[in-house]
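> Have a look; sequence and predicted model below, questions after that.
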Amino acid sequence: MPRPTTKISNYRPAVGIAVFNSQGQVWLGKRFGEKGPHTWQMPQGGIDKGEATETAAARELWEETGIRLHDVTPLGEVQDWLFYDFPLEYRGAKATKGWSGQRQKWYAFRFHGNEKTIDLKSHGPQEFSKWKWAELSEAPSLIVPFKRKVYERLVSEFEHFARPIR
């Protein structure tokens, strides 16, 4: 994915996590308080100052889903940073904190834990109101449009994880 023309330092460093079950489906959460068809996404969040991307991925996974590292096995990662821009109407909003968009490092994991341990309230504030397993190919049509190119890239990068384990 090409880098944006805006300075990289204007993009919030973040991680994204694709969690696959044994059937090859990916974990999607419905954004808390959001309505409409484009409210589902994979866990993602900012990298704290001085934090390694792998550490941030584990932290964000737990904070947003309650899934701990002992419930997953690492599968791989996207080698590049993936970028998206916030729409102009979002810029300047409190949630964007002055960033032009995000640059994300993405990781894939296989879930082998008990689904009953998935806890969307494990850490506040709550990011998701509910969750589901879905086909990876569906994810780009369920995400907000300004993140769609990132999700299309994830489909191509992680499609080999989106198969049932034999």
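Right, received. Where do you want to start? Everything quoted here is computed from the prediction, not taken from an experiment. Numbers count the residues shown, from 1 in each chain.
> Every contact and neighbour count from this point should use C-alpha atoms.
Will do.
> Can you verify my assumption that residue 109 contacts residue 22?
No. Under the criterion of C-alpha atoms under 8 Å, residue 109 is not in contact with residue 22, lying 10.8 Å apart.
> Who has more neighbours out of the two?
In this view residue 109 and residue 22 are compared by other C-alpha atoms under 10 Å, and residue 109 has more residues nearby, 20 against 15.
> What residues does that one make contact with?
Applying C-alpha atoms under 8 Å, 6 or more residues apart in numbering, we find residue 109 in contact with 17-20, 72-76.
> want to try a markdown table for the residues you listed, with distance to residue 61 and secondary structure as columns?
As requested, the contacts of residue 109 are arranged in a markdown table below (distance: C-alpha to C-alpha, whole Å; DSSP: H, G, I helix; E, B strand; the rest coil):
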| residue | distance to residue 61 | secondary structure |
| --- | --- | --- |
| 17 | 7 | strand |
| 18 | 9 | strand |
| 19 | 9 | strand |
| 20 | 13 | strand |
| 72 | 10 | strand |
| 73 | 13 | strand |
| 74 | 12 | strand |
| 75 | 15 | strand |
| 76 | 15 | strand |
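> Structure two is appended below for comparative analysis:
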Amino acid sequence: MTMIQDRDTSELGYRPCVGVMLVNSAGEAFVGRRIDTKEGDFWQMPQGGVDEGEDLREAALRELWEETGVIAEKIAIIGQTREPLRYDLPDELIGKLWGGLYRGQEQHWFLARFEGTDDDVDLEAHETPEFCEFRWVPASTLPDLIVPFKKRVYRAIVTEFADLI
């Protein structure tokens, strides 16, 4: 149990979130290097919060576009995780992200086949870019590239989508 400003963090909920594992025709997954990462060489798949009342699929398409510039017409959604996946923030980040309202995220992940080219990726499509560069990697390497506190989630995603990739 961690305390932030005299508040038990176990009382905090999980931020509703979606993520997209975007795979190309070679079965490689898209990862971006976050602009705001100050420590380590960590890469992640597109993900982000779900607005209140927003459909999960629509949220996934919005987040994909905001973070990669890839439009819905350039992908085909071919899978979704059976259940949401949760992770907790490390103690040092609790209370510092998302207005201190959440202890982690509850994520619904989608698997999407990319039907475009690298020219269809525009990391500056959204006003505030999330990533400074991107690359395609074997899906099996995803847990090795993400920040440590999300590794379990990435292992679960790779395992669940393995037969569809």
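On my side now, so go ahead. All values reported here derive from a predicted model rather than from experimental measurement.
> picking up where we left off before, buried by neighbour count, from the contacts of residue 109 of the first structure: which ones?
With burial judged by 16 or more other C-alpha atoms under 10 Å, the buried subset of these is 17-20, 72.
> Which member of those residues is positioned nearest residue 102 of the first structure?
residue 17 (14.4 Å; C-alpha to C-alpha).
> Helix, strand, or coil at the closest residue in space to the closest one that isn't next to it in sequence?
Closest residue to residue 17 of the first structure apart from its sequence neighbours, by C-alpha to C-alpha, 6 or more residues apart in numbering: residue 107 at 5.0 Å. Three-state assignment for residue 107 of the first structure (DSSP: H, G, I helix; E, B strand; the rest coil): strand.
> counterpart of residue 107 of the first structure in the second structure?
Aligned counterpart of residue 107 of the first structure in the second structure: residue 110 (TM-score structural alignment).
> for that match, what are its contacts?
With contact taken as C-alpha under 8 Å, 6+ apart, residue 110 of the second structure is in contact with 18-21, 57, 60, 77-81.
> run the last query once more with 6 Å
Counting by C-alpha atoms under 6 Å, 6 or more residues apart in numbering, residue 110 of the second structure touches 20, 79-80.
> Closest one of the contacts of residue 109 of the first structure to residue 142 of the first structure?
Checking these against residue 142 of the first structure by C-alpha to C-alpha gives residue 18 as the nearest, at 14.5 Å.
> Alignment lookup: that closest one to the second structure.
Aligning on TM-score structural alignment places residue 18 of the first structure opposite residue 21 in the second structure.
> do residue 60 of the first structure as well
In the second structure, the residue paired with residue 60 of the first structure according to TM-score structural alignment is residue 63.
> Go through the second structure and flag its longest helix.
For the second structure, the helix that runs over the most residues, judged by DSSP state H, is helix 56-68.
> Could you give me the buried positions within that one?
For helix 56-68 of the second structure, the neighbour count (16+ other C-alpha under 10 Å) marks 56-57, 59-68 as buried.
> Contacts only, for the residue nearest to the spatial centre of the second structure.
Centroid-nearest residue in the second structure, with C-alpha atoms, centre = their mean: residue 47, separated by 2.8 Å. Neighbouring residues of residue 47 of the second structure by C-alpha under 6 Å, 6+ apart: 18-19.
> switch to 7 Å and redo it
18-20, 63 (C-alpha atoms under 7 Å, 6 or more residues apart in numbering).
> again with residue 130 of the first structure
Contacts here follow C-alpha under 7 Å, 6+ apart; on that basis residue 130 of the first structure touches 29-30.
> what are the ranges of the strands in the first structure?
Remark: strands assigned in the first structure by DSSP state E are 11-20, 26-31, 40-41, 44-46, 72-77, 82-85, 101-111, 128-134.
> Check which helices and strands the first one is in contact with.
Read that as strand 11-20 of the first structure. Where contact means 3 or more C-alpha pairs under 7 Å, 6 or more residues apart in numbering; DSSP states H and E, strand 11-20 of the first structure is packed against strand 26-31, strand 44-46, helix 53-65, strand 101-111.
> mean deviation of it from the second structure?
Once fitted to the second structure, strand 11-20 of the first structure is off its aligned match by 0.3 Å on average (mean C-alpha distance after the TM-score superposition for the first structure).
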